[in-house]
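Chemist: I'd like to go over a predicted model; first the sequence, then the structure.
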Amino acid sequence: MTSSCTRDPELWFDDGNLVIQVTPRLFRLHRGVLALSSNFFRDMVAFPRAAEEDTYDDVPLVVLRDDDARDAAHFFKALYMPTYFPPPPARTTFEALEGVLRMAHKYDAPVLRRCALQHLARPFSSELCEVHLDMTRYYDLDLRSNWKVAELKAITSLAQEVHAIWLLPMVYHETLQHPANALDAPEVWLGRQRRFQHNEHVACFAGCEILRKEFPLDVFASTKIGCGQPVCLKYRLASINQDDMRNFMEIPLTYFTPWMENDDNFGDICDACMDAMRDAYNSWLKDVWQRLPSIFNLPDWDELSALKKQDLEGSPEAPCGRGCDERRLNRMEGAGR
């Protein structure tokens, strides 16, 4: 019922020729603007207007059911205002990113969908050469208590919803830094409840337990690498301690990389042992990285990389994926047409 809805003051244009209801808001927009970026709306406006079509103030009314008005507002602002949701390195907010990505995927707006995923691709890289870098987030976050866990939960849900599962290996890897009870408990962040679904939590928890046991002990303790002299083996063993083993479990893919790149950390170890340790570490890292998706019960990197390439490099006019046309028709049927 439109009587329970209020007009969105920023997205109500008196010359608009389409009213969209996303309870509890009403948006008066322009068919041409919507059709320009969204294949869903392009298809919708192409249909002849039915005599029994609902109207609001003599303007055709479309009801988008099961959507959140906050998401719709971010999405429509991104369509109308070129500077509202720019690609990285320009900044945005997580609320805008979340809303735009969800709506752009559902209503087949590939340019905005790709822009949102570009914001997520940087901090949750799928490239081994970038995993040890502190990848800047170009979206602002609510930094109140426990936001890091809530962000990971939110991105996991988004990645599953928009079929961008190539984000998940590094999202799950970051959960290693947080206690299991924090991951299991639902919480409210940015006005929405955040939680892992049961299957997500199981895959994440099981994978984290495997990763915590991947400590590269042979790099420091194996007698089969380096010069083989007892004094070097002694120095190599002395270069790690219990703190390293404990801290490693929080960031296994990145913990030792900066250490290996700094010659000062090797003390009096000979050059042959230094080179051998680095080679052994790099081999270990590549092996764990290659197995990382399967550790979390995800497709292998080849499949994930192909999905990522399609998401980030696909043609702006390309459909959103296999089955898109069928999904588009289903969405139109569910949108009050």
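Modeler: That came through fine. Residues are numbered from 1 along each chain as shown.
Chemist: From now on I want contacts and neighbour counts done on CA atoms only, so please keep to that.
Modeler: Will do.
Chemist: Let me know how buried the nearest residue to Y56 once chain neighbours are set aside is, in neighbour terms.
Modeler: On the basis of CA to CA, 6 or more residues apart in numbering, the spatially nearest residue to Y56 that is not a chain neighbour turns out to be V19, at 6.8 Å. Applying other CA atoms under 10 Å, we find 25 residues neighbouring V19.
Chemist: now do V162
Modeler: Here the number of neighbours of V162 (other CA under 10 Å) works out to 17.
Chemist: wait, isn't it in contact with R102?
Modeler: Yes. With contacts defined as CA atoms under 8 Å, V162 counts as touching R102 at a distance of 6.9 Å.
Chemist: hold the first one in mind and look at this next one:
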Amino acid sequence: MAPRTKRPRSNSSSQAETSSNKTPRTNPKPTPHDALWFDDGSIVLATDVHLYRIHKGDFPTSGEGRECADDAEAEEWDGVPFVKMVGDSDENVCHLLMMLYDCDFYDVLKPTTLPIISSLLLMSTKYDIPSVRTQVIKRLENYYPNDIAKAFETPAEVLFDDDVPDDCDFQLLAVAHRCNVRRILPMLYYKCAIRDLQFILKSSDDLEKEVLHKILVGRERLLRLSYDFGVLLLFPSGKCDSNACSDMRRVMIELYTKTASNGQPPQSFPIEAVSSDLMGMDYDQKFCAACDRCARRSTGVREEFKKNFWDDLPNIFGLDTWNEVLNRN
């Protein structure tokens, strides 16, 4: 087959170039990719859908799965090495190559998609591309932080496009485990655990049994901590001299600890409860009756609970300590 005319590096092909990868093909013979076929390319990568003729120097030469590219007896295509990307989906290969060849394909300042993030993390880990892996992990840390200050704030920028699937946290959790990205695991587990129980079970098909077990056990601990936070925040400080304050707190504790009709607690989980100060139950309106002593104590309790909860978050999901999560490879 005659090589195609060399195409200039794309500056805006982006996701549109890869949309065809999601459409099942009836023809089992792979065809050259429109945007990633260069007539002066020095290697051809083959998936079950596409052929990619690229420049060998642009593709990583270390990491798992690259030995065949340097094999003296490897197959050839028009005089250049022909490498079958065994174990790699066409989507994953395409996303990685698009990032390497198109500067606009993956912009850290713009929303991306779950398939792109997953592909880049999987491929950069498998083929040992630290620049890509580090960039992706750093971005994910903005949304699944390992810093207490960021954990109780809303990210200023959006990670995904509007069409992100509801189970994106569960899909990313599976990818993070495969790629050993421990730094984002505590908050990923937390995001999964605070979902509705039926949704957790429905979204756990791609998770190992042990991972699902950690989510469910961690969820129970989060529920107990949520109750503890409400009681600590609302219980009067020692001897409260204000009848109005005591009465208000007793009413709010009763509301906070009351189980909803569907069997789920009405209050938020710990991070949301701390961040909102129980505003979901009109806390900001009712708390105006609190005396100065109880108000000051509640502020101190809130900060103490916040710190203790954050320090214990990895352990809640069986991940040891923050020091081990952040420093162990």
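Modeler: Everything's here; your move. As the structure is a computational prediction, the values presented were derived from the model and not from experiment.
Chemist: TM-score, when you put one on top of the other?
Modeler: A TM-score of 0.78 describes the superposed chains when it is computed by TM-score structural alignment, normalised by the length of the second structure; 288 aligned residues with a CA RMSD of 2.8 Å.
Chemist: about what we covered before: how near is the residue nearest to Y56 of the first structure to R65 of the first structure?
Modeler: V19 of the first structure is 14 Å from R65 of the first structure, where distance means CA to CA, to the nearest Å.
Chemist: what range in the second structure does the longest helix seen in the first structure sit on?
Modeler: For the first structure, the helix with the greatest residue count under DSSP state H is helix 271-295. Here helix 271-295 of the first structure aligns to the second structure at residues 292-316, judged by TM-score structural alignment.
Chemist: re the thing from before, mind checking how far the longest helix of the first structure is from the chain centre?
Modeler: Relative to the chain's own centre, helix 271-295 of the first structure is displaced by 26 Å; criterion: CA atoms, centre = their mean, to the nearest Å.
Chemist: Have a look at how far, on average, it is from the second structure.
Modeler: Overlaying the second structure shows helix 271-295 of the first structure at a mean distance of 1.3 Å from the equivalent residues (mean CA distance after the TM-score superposition for the first structure).
Chemist: which residue ranges form the helices in the stretch 51-200 of the first structure?
Modeler: Counting by DSSP state H, counting those that start in this stretch, the stretch 51-200 of the first structure has these helices, from start to end: 69-80, 94-106, 110-121, 147-161, 168-174, 180-184, 198-212.
Chemist: circling back to that earlier point, now the longest helix of the first structure and helix 198-212, what's the angle there?
Modeler: When axes from the mean of the first three to the mean of the last three CA atoms, to 10 degrees is applied, the directions of helix 271-295 of the first structure and helix 198-212 differ by 160 degrees.
Chemist: on that earlier part again, need the helices of the stretch 51-200 of the first structure in CSV (columns: mean neighbour count).
Modeler: What follows is these, written out as CSV (neighbours: other CA atoms under 10 Å):
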stretch, mean neighbour count
helix 69-80, 20
helix 94-106, 23
helix 110-121, 22
helix 147-161, 19
helix 168-174, 22
helix 180-184, 15
helix 198-212, 17
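Chemist: To M332 of the first structure, which of those helices lies closest?
Modeler: Comparing the helices of the stretch 51-200 of the first structure against M332 of the first structure with CA to CA, the closest turns out to be helix 94-106 (10.6 Å).
Chemist: what does the closest one contact?
Modeler: Contact partners of helix 94-106 of the first structure, identified using CA atoms under 8 Å, 6 or more residues apart in numbering, comprise 38, 70-75, 78, 85, 110, 112-113, 116-117, 119, 139-141, 158, 161-162, 190, 320, 331.
Chemist: what's the angle from it to helix 110-121?
Modeler: Using the same axes, to 10 degrees, helix 94-106 of the first structure lies at 130 degrees relative to helix 110-121.
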